[in-house]
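Chemist: curious how this folds, go ahead:
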Amino acid sequence: MNGAGGGGGADGDVSGPPSKGIDDEVRRVVEQAKELQDAASSLIARTSNEENSIRQRAVSLDATIRRLRSSIDSQLGQRLIDPKLADKLEEELQRARCIMVDGDASAFFPSVPQGRLLRMFLGPINVRASRKDVQLKVKEEYNSYRDRTALLFLLFPASLLVLRSWIWGGCLPAFPVQLYQAWLLFLYTGLALRENILRVNGSDIRSWWIYHHYCAMIMALVSLTWEIKGQPDCAQKQRGVQLFLQWAILQGVAMLLQNRYQRQRLYTRIALGKAKRMDVVWGETAGVDGQLWLLCPILFVLQGFEAYVGLLLLKTAFVGQISEWQVVFCGTLLVLMAVGNFVNTVQTLAAKSKFKAKMKRSKTKHGNAVKGDNNSPTPQTL
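Modeler: Here you go, the predicted model:
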């Protein structure tokens, strides 16, 4: 009994020291956690102060650039400065701003307010990336999304029209058409979300293209409720649907050309300091004249065809062949989008023409400066 009691006491003595050791280690861990928290808080405070200082410098420098631009425009309007010198100064200011916006300093500029679409889908979440590599990854994903959807935009309606002629006896079933309309809703919603995120991260996407995708989203949503008429007289009832699918094929071709040409143009402008890496240019701003001669007719034909489809839908509604409200709504929306696309394209081409005239004056000045020097390189055409 005594031996058993002694053994019990021995066991208690053995278990004591390990327990005390664990207790001491836990206390050390707690102290280390507090020290780590204090160090992290101190670092965040120092970093926050430095960030505020850099942010103020970035905002101040951006305001200075805007003031200088306004001053140059004012002096140019009053003819107090030579136009060639004004162009040169404007180009230097643009290059300086591209340096800031394309570099790590871009994270310290005030963020663009998020659009209602982002707030509606994501809530009050900040989607601005603080690192430039993350911003560029967002843009590359946007470009990849456009490449993928351009191919589908071409193949999906083409498949429907081929199956209509070969299998469905000239009459489109309702389900495949509604499936295509549902895909259009997904497509334009994805584009609008990505473009809003790009704008928050410093891209210069034109507002019209985002509004255009809003209109396309609404039209796709409304068209899902549009009953697809079949026999009898299927060809007449589905005339608007057939024309819309044909227009979509042409749109897919134009999107493929745009995606190819716009990247060539944007890379050139980035290399020259004329654009930011987060910028997105559209097909009508493609680089060389040969590309414009190819794209511009396609774009204007697309816009005319879009308006024609819209007017055809309105005509079928007003003459009583198809009286659903969806026909009137989609027809009106197509006409409005065609007009908006045409106006935006003309404005872009006018801006491009003005830019090319400015570059021509700059090259003429440069050519006069190096005239007679046979070893001087020839200025490259943009």
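Chemist: make it CA atoms for all contacts and neighbour counts henceforth
Modeler: Noted.
Chemist: tally of neighbours for residue 230?
Modeler: Neighbours of residue 230 under the rule other CA atoms under 10 Å: 16.
Chemist: I should have written residue 172 there, sorry.
Modeler: 24.
Chemist: spatially, what comes nearest to it if we skip its sequence neighbours?
Modeler: In space, and not counting its chain neighbours, residue 172 is closest to residue 164: 5.6 Å by CA to CA, 6 or more residues apart in numbering.
Chemist: one more: residue 59?
Modeler: Per CA to CA, 6+ apart, closest to residue 59 is residue 109, 6.4 Å.
Chemist: how about the contacts made by the one you found?
Modeler: By CA atoms under 8 Å, 6 or more residues apart in numbering, the contact list for residue 109 reads 55, 58-59.
Chemist: before we go on, could you also do this sequence so I can check it against the first one:
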Amino acid sequence: MSKPRFQTEWEEMDEEYQQLQETHKVYRQKLEELTSLQTTCSSAISKQKKCLKDLRWSLTKCSKTCDEQELKLIADMKTQINDKENVFFDMEAYLPKKNGLYLNLVLGSVNVTLLSNQAKFAYKDEYEKFKLYMTIILMFGAISLFFLNYRVTDEIFNFLLVWYYCTLTIRESILMSNGSRIYGWWVFHHYVSTFLSGVMLTWPEGPVYQMFRSQFLAFCIYQSFVQYLQYYYQRGCLYRLRALGERNQLDLTVEGFQSWMWRGLTFLLPFLFCGHFWQLYNSLTLFRLGGHEDCKEWQVIMLSLTFFVLFLGNFFTTLQVVNKKIQTNQEKNHKKD
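Modeler: Okay, here's the model as predicted:
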């Protein structure tokens, strides 16, 4: 007598169930092995980094009393130390580590390390798309506010700016924890922008606010337009340089001019400098409005100072990058000659 169909299906399911249990058991064992390897690697890297730090300090100290041959040897060892530190940085990108102060405050001790290249690249691409979509939304949002002069719509727009820059700081911190090299002013820039947007959000309706409103909206439209240009131009540069093996796969587009962008047209520089000086113009306008007889809000002077900080940081950082790249090109040309 043949078995009923449902009994056959049940036996097949039971067999798959037993196999799943075995597979999950192996997975649990491998996971424990992985955790053990992660701990071992992290401890070894920490020990190596401490030894290299001590060695660097010793080399610096003894270089004051060394002859020329020994100085050359010390310089070579320092170069190797830098190379090893870069290797350790790449290794740590694939190991769980403690969050920085900012991520601890926002997320707690949640592990944000993405262990596979596929996960890292997927998160990076999602970050880039988020920036692009929000840039377009903010551009059209600022344009629409020229026709919707209501306090509630202004508040929604300013709240969106605060949320956008806060989100960027969190996402960038996660990317940095996963090996993305985002350093210097362009990281701090988003924290300052978050603060500026927060002050704009708290600025109450009044005659001074209306005097600055149109200028601020025009600046937001221009800034979004420049960021849109930057995204597509920098993305093209990064794609080419990654294909040549000259850039890290986790490098990102940023709101500024980078040395690697020199390979190709530098048409972005005039747009960037125009945006920098517009920030200075905003600062001076607000400073002038701070002396207006109707001005009673603390936000006016605070915004003036914040725009001035943004101008200084953006302008001098861009100048530094351009000057450094020009000097590098001159040195290369001098060696060829």
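Chemist: TM-score of the superposed pair?
Modeler: Here the TM-score for the pair of chains, by TM-score structural alignment, normalised by the length of structure 2, is 0.74; 307 aligned residues with a CA RMSD of 4.1 Å.
Chemist: where's the residue nearest to residue 172 of structure 1 relative to residue 31 of structure 1, distance?
Modeler: 75 Å (CA to CA, to the nearest Å).
Chemist: between the two, who's got more neighbours?
Modeler: More neighbours surround residue 164 than the other of residue 164 of structure 1 and residue 31, with 16 against 12 (other CA under 10 Å).
Chemist: so residue 66 of structure 1, which state does it fall into?
Modeler: Classification of residue 66 of structure 1 using DSSP: H, G, I helix; E, B strand; the rest coil returns helix.
Chemist: tally of neighbours for it?
Modeler: Neighbour tally, residue 66 of structure 1, other CA under 10 Å: 14.
Chemist: ditto for residue 268 of structure 2
Modeler: By other CA under 10 Å, 16 other residues sit near residue 268 of structure 2.
Chemist: counterpart of it over in structure 1?
Modeler: The pairwise alignment with structure 1 assigns residue 268 of structure 2 to residue 295, based on TM-score structural alignment.
Chemist: show me what contacts its match?
Modeler: So residue 295 of structure 1 contacts 254, 257-258, 283-284 (CA under 8 Å, 6+ apart).
Chemist: how about JSON lines for the residues you listed, with secondary structure, neighbour count and distance to residue 27 of structure 1 added?
Modeler: Formatted as JSON lines, those follow (DSSP: H, G, I helix; E, B strand; the rest coil; neighbours: other CA atoms under 10 Å; distance: CA to CA, whole Å):
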{"residue": "254", "secondary structure": "helix", "neighbour count": "21", "distance to residue 27 of structure 1": "68"}
{"residue": "257", "secondary structure": "helix", "neighbour count": "18", "distance to residue 27 of structure 1": "67"}
{"residue": "258", "secondary structure": "helix", "neighbour count": "24", "distance to residue 27 of structure 1": "65"}
{"residue": "283", "secondary structure": "helix", "neighbour count": "23", "distance to residue 27 of structure 1": "65"}
{"residue": "284", "secondary structure": "helix", "neighbour count": "23", "distance to residue 27 of structure 1": "68"}
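Chemist: element containing the aligned partner of residue 189 of structure 2 in structure 1?
Modeler: Matched across to structure 1, residue 189 of structure 2 falls on residue 212, judged by TM-score structural alignment. Taking DSSP states H and E as the criterion, residue 212 of structure 1 maps to helix 207-223.
Chemist: next, the buried residues of that helix.
Modeler: 209-210, 212-223 (16 or more other CA atoms under 10 Å).
Chemist: not counting residues beside it along the chain, what's closest to residue 94 of structure 2?
Modeler: Leaving aside its sequence neighbours, residue 94 of structure 2 sits nearest to residue 115 (CA to CA, 6+ apart; 5.0 Å).
Chemist: I meant residue 112 of structure 2, not that one.
Modeler: Per CA to CA, 6+ apart, closest to residue 112 of structure 2 is residue 174, 6.3 Å.
Chemist: picking up where we left off before, which one of the contacts of residue 295 of structure 1 is nearest to residue 361 of structure 1?
Modeler: Nearest to residue 361 of structure 1 out of the contacts of residue 295 of structure 1 is residue 284 (CA to CA; 22.7 Å).
Chemist: surely that closest one touches residue 294?
Modeler: No - the pair residue 284 of structure 1 / residue 294 is not scored as a contact, 9.9 Å apart, by CA atoms under 8 Å.
Chemist: need the contact list for the match of residue 189 of structure 2.
Modeler: residue 337.
Chemist: now do the same for residue 62 of structure 2: helix, strand or coil?
Modeler: The three-state assignment at residue 62 of structure 2 reads helix, by three-state DSSP.
Chemist: for it, give its distance to residue 282 of structure 2.
Modeler: 52 Å.
Chemist: how near is the nearest residue to residue 88 of structure 2 once chain neighbours are set aside to residue 94 of structure 2?
Modeler: Of all residues beyond its chain neighbours, the one nearest residue 88 of structure 2 is residue 45 (6.7 Å), with distances taken as CA to CA, 6+ apart. The spacing between residue 45 of structure 2 and residue 94 of structure 2, counted by CA to CA, is 12 Å.
Chemist: before we move on, what about residue 74 of structure 2?
Modeler: The spacing between residue 74 of structure 2 and residue 94 of structure 2, counted by CA to CA, is 31 Å.
Chemist: what about residue 86 of structure 1, which helix or strand?
Modeler: Element membership of residue 86 of structure 1, judged by DSSP H and E, is helix 83-102.
Chemist: what's that helix in contact with?
Modeler: Counting by CA under 8 Å, 6+ apart, 62, 65, 69, 72, 76, 106, 132, 202, 273-278, 358, 361-362 sit against helix 83-102 of structure 1.
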